[in-house]
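S.K.: here you go, sequence then predicted model.
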Amino acid sequence: MWLLAIGIVFALLGVAGIVAAPAMVEAQRKQGMVPVASDEIDDDDRIAVTKGVGIVFATVGVVLVVYALV
């Protein structure tokens, strides 16, 4: 039961991260939370990495849900 709940949370967080990645990067930029070497890293790269982390979270969540249901 706990594994199912954790999987659902991971999947939801992953999907939210994928959808909200551009807004998160923009909010970080507005608040001055940019990386130290910001000349080398542009916003498109940061959005891609944020979406990538969201995909990993969503994948782990789906795997946990499937494992819990089997």
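M.R.: Looks like it came in fine. Numbers count the residues shown, from 1 in each chain.
S.K.: going forward, measure contacts and count neighbours with C-alpha atoms only.
M.R.: Noted.
S.K.: biggest helix in this protein by residues?
M.R.: As assigned by DSSP state H, the longest helix anywhere in the chain is helix 2-30.
S.K.: and here's the other structure:
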Amino acid sequence: MMKLEDYISTEREFLHSISTPLMISMSQLDFVIAKKDKLSLEEIIDKIQKAKTAIDKVSSEVHLRRRHIKSLISE
């Protein structure tokens, strides 16, 4: 059985691993908003797509993590 301290440490690492891509995505979107008049449509679309891809990846990781936690609880 996992100790509470180990579990908390693992969850903290997980949250850190997903927060970085989210922060980068927000920065990219903030950049697009700030520079929208100076960017080409292709650049805007590219930045939005990169942000969306990162957000989708994080969403997938969170979903997998929830399933893992539910399986731990049901044991």
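M.R.: Happy to help now that I have it. These numbers come from a predicted model, not from an experiment.
S.K.: where does the TM-score land?
M.R.: Overlay of the two chains. TM-score (TM-score structural alignment, normalised by the length of structure 1): 0.53; 54 aligned residues with a Cα RMSD of 3.3 Å.
S.K.: counting by contacts, list what the longest helix of structure 1 packs against.
M.R.: Judged by 3 or more Cα pairs under 8 Å, 6 or more residues apart in numbering; DSSP states H and E, helix 2-30 of structure 1 is in contact with helix 43-69.
S.K.: which neighbouring elements make contact with the helix it packs on?
M.R.: Helix 43-69 of structure 1 packs on helix 2-30, going by 3+ Cα pairs under 8 Å, 6+ apart.
S.K.: now do the buried residues in the helix it packs on.
M.R.: 4, 6-18, 21-22, 25-26 (16 or more other Cα atoms under 10 Å).
S.K.: how near is the residue nearest in space to the middle of structure 1 to residue 20 of structure 1?
M.R.: Compute the mean C-alpha point of structure 1, and by Cα atoms, centre = their mean the closest residue is residue 54, 2.6 Å away. Counting by Cα to Cα, to the nearest Å, the separation of residue 54 of structure 1 from residue 20 of structure 1 is 10 Å.
S.K.: tell me what angle the longest helix of structure 1 forms with helix 43-69.
M.R.: Here helix 2-30 of structure 1 runs at an angle of 170 degrees relative to helix 43-69 (axes from the mean of the first three to the mean of the last three Cα atoms, to 10 degrees).
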